[in-house]
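>>> no sequence on hand, only this structure:
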């Protein structure tokens, strides 16, 4: 059995849970601000779910994966694998409001790869990407909503 890799991060940000949810749910814009994302698209969408594809290009590695994103607006996005180099991929974004203008954003991701060769080459890349994801979204929030500080 191949290893299950886990990444858990959270960050308190001076943006509302609705603002941060909107950024995470806007998969089509990921390629605009995530340096490792060479393409992103929403393939299907309704009120409760989106099917999204992300193309990864990082340090010479290229891959893509598709997830089913179950949407709980302004609160949570649950990700599960549809297609890609993984044997399993699950993730959860949580957006916990602290007040009207601040929230805790948490991301928990667990993944394993479909072969040892893919795991050897992709595990360090994907672990790094997941680890830096919340910081990238914090930077995107500053771009989109303006710089904010805690009072």
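In hand now; what should we look at? Source: prediction; values computed, not measured.
>>> please make it C-alpha for all contacts and neighbour counts, starting now.
Fine.
>>> who are the packing partners of the top helix by length along the chain?
Ranked by residue count under DSSP state H, the longest helix found in the chain is helix 116-145. Judged by 3 or more C-alpha pairs under 8 Å, 6 or more residues apart in numbering; DSSP states H and E, the packing partners of helix 116-145 are strand 5-13, helix 17-25, strand 102-113.
>>> now distance to residue 49 and mean neighbour count too, for those, in CSV please.
CSV is the format used below for the helices and strands packed on helix 116-145 (distance: least, C-alpha to C-alpha, whole Å; neighbours: other C-alpha atoms under 10 Å):
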stretch, distance to residue 49, mean neighbour count
strand 5-13, 23, 16
helix 17-25, 10, 20
strand 102-113, 18, 20
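>>> how about these, which one is nearest residue 127?
Across these, residue 127 has its closest neighbour in strand 5-13 (6.8 Å, C-alpha to C-alpha).
>>> which elements pack onto that closest one?
strand 102-113, helix 116-145.
>>> next, the one to line up against it:
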């Protein structure tokens, strides 16, 4: 049952980071292993979305309920699919210097032992790629973050 918490600091506002994370419909454009997305419903405070995720020939669709409290918090809860459960929390706090302290936590388990085994073997690598993808997307959308990337990596390493 993979579980991971991480803290990062990025030079973008909480509103910008919230908007990036809440834009689930564009995840397939930048997140590894996300093949497709479908937004079933969306409002300022709640979204129901399907994601098709896969690795090699294994592909699965799962549905999530995304609760949004702009610009501070996003909570993702599992609705249906190949998981036993999924809980994902994002918290965006102004750092007082124009950037954002981001607290991220994900906890999930697969129903399938095959997926659970694969996830266990690849979890750290996959998580690093996904976190890097969010940071790269922020850079592409909002500008240069080269000075903050080093800071965020050093904070993440010291928090480990």
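Happy to help now that I have it. Source: prediction; values computed, not measured.
>>> of the helices and strands packed on strand 5-13 of structure 1, which is nearest residue 39 of structure 1?
Short answer: helix 116-145, nearest of the helices and strands packed on strand 5-13 of structure 1 by C-alpha to C-alpha, at 14.8 Å.
>>> which non-adjacent residue is nearest residue 8 of structure 1?
residue 108 (4.4 Å; C-alpha to C-alpha, 6 or more residues apart in numbering).
>>> that neighbour matches what in structure 2?
Aligning on TM-score structural alignment places residue 108 of structure 1 opposite residue 105 in structure 2.
>>> mean neighbour count, the helices and strands packed on strand 5-13 of structure 1: which tops it?
Of those, the one with the most neighbours on average (mean count of other C-alpha atoms under 10 Å) is strand 102-113, at a mean of 20.
>>> which part of structure 1 matches stretch 24-44 of structure 2?
Going by TM-score structural alignment, stretch 24-44 of structure 2 sits over residues 27-47 in structure 1.
>>> ok now that stretch, how far from the chain's centre?
On the basis of C-alpha atoms, centre = their mean, to the nearest Å, stretch 27-47 of structure 1 sits 10 Å off its chain's mean C-alpha point.
>>> buried stuff in that stretch?
27-31, 34, 36-42 (16 or more other C-alpha atoms under 10 Å).
>>> could you redo those residues as a markdown table and give each row secondary structure and distance to residue 119 of structure 1?
Output for those, formatted as a markdown table (DSSP: H, G, I helix; E, B strand; the rest coil; distance: C-alpha to C-alpha, whole Å):
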| residue | secondary structure | distance to residue 119 of structure 1 |
| --- | --- | --- |
| 27 | helix | 25 |
| 28 | helix | 27 |
| 29 | helix | 27 |
| 30 | helix | 24 |
| 31 | helix | 24 |
| 34 | coil | 22 |
| 36 | coil | 18 |
| 37 | strand | 19 |
| 38 | strand | 21 |
| 39 | strand | 22 |
| 40 | strand | 23 |
| 41 | strand | 25 |
| 42 | strand | 26 |
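>>> show me which pair in these is furthest apart.
Longest span within those, C-alpha to C-alpha: 36 and 42, 17.7 Å.
>>> any idea how far residue 21 of structure 1 is from residue 77 of structure 1?
8 Å (C-alpha to C-alpha, to the nearest Å).
>>> repeat that for residue 39 of structure 1.
Separation of residue 39 of structure 1 from residue 77 of structure 1 (C-alpha to C-alpha): 20 Å.
>>> kindly report the same for residue 121 of structure 1.
28 Å.
>>> ok, now residue 71 of structure 1?
For residue 71 of structure 1, the distance to residue 77 of structure 1 - C-alpha to C-alpha - is 5 Å.
>>> what's the answer for residue 23 of structure 1, then?
Taken as C-alpha to C-alpha, the span from residue 23 of structure 1 to residue 77 of structure 1 is 11 Å.
>>> next one: residue 116 of structure 1
Counting by C-alpha to C-alpha, the gap from residue 116 of structure 1 to residue 77 of structure 1 is 29 Å.
>>> then residue 150 of structure 1?
For residue 150 of structure 1 relative to residue 77 of structure 1 (C-alpha to C-alpha), the value is 25 Å.
>>> which one's more surrounded, those two?
residue 77 (23 against 9; other C-alpha atoms under 10 Å).
>>> now check that one against structure 2: what is it aligned to?
By TM-score structural alignment, residue 77 of structure 1 lines up with residue 74.
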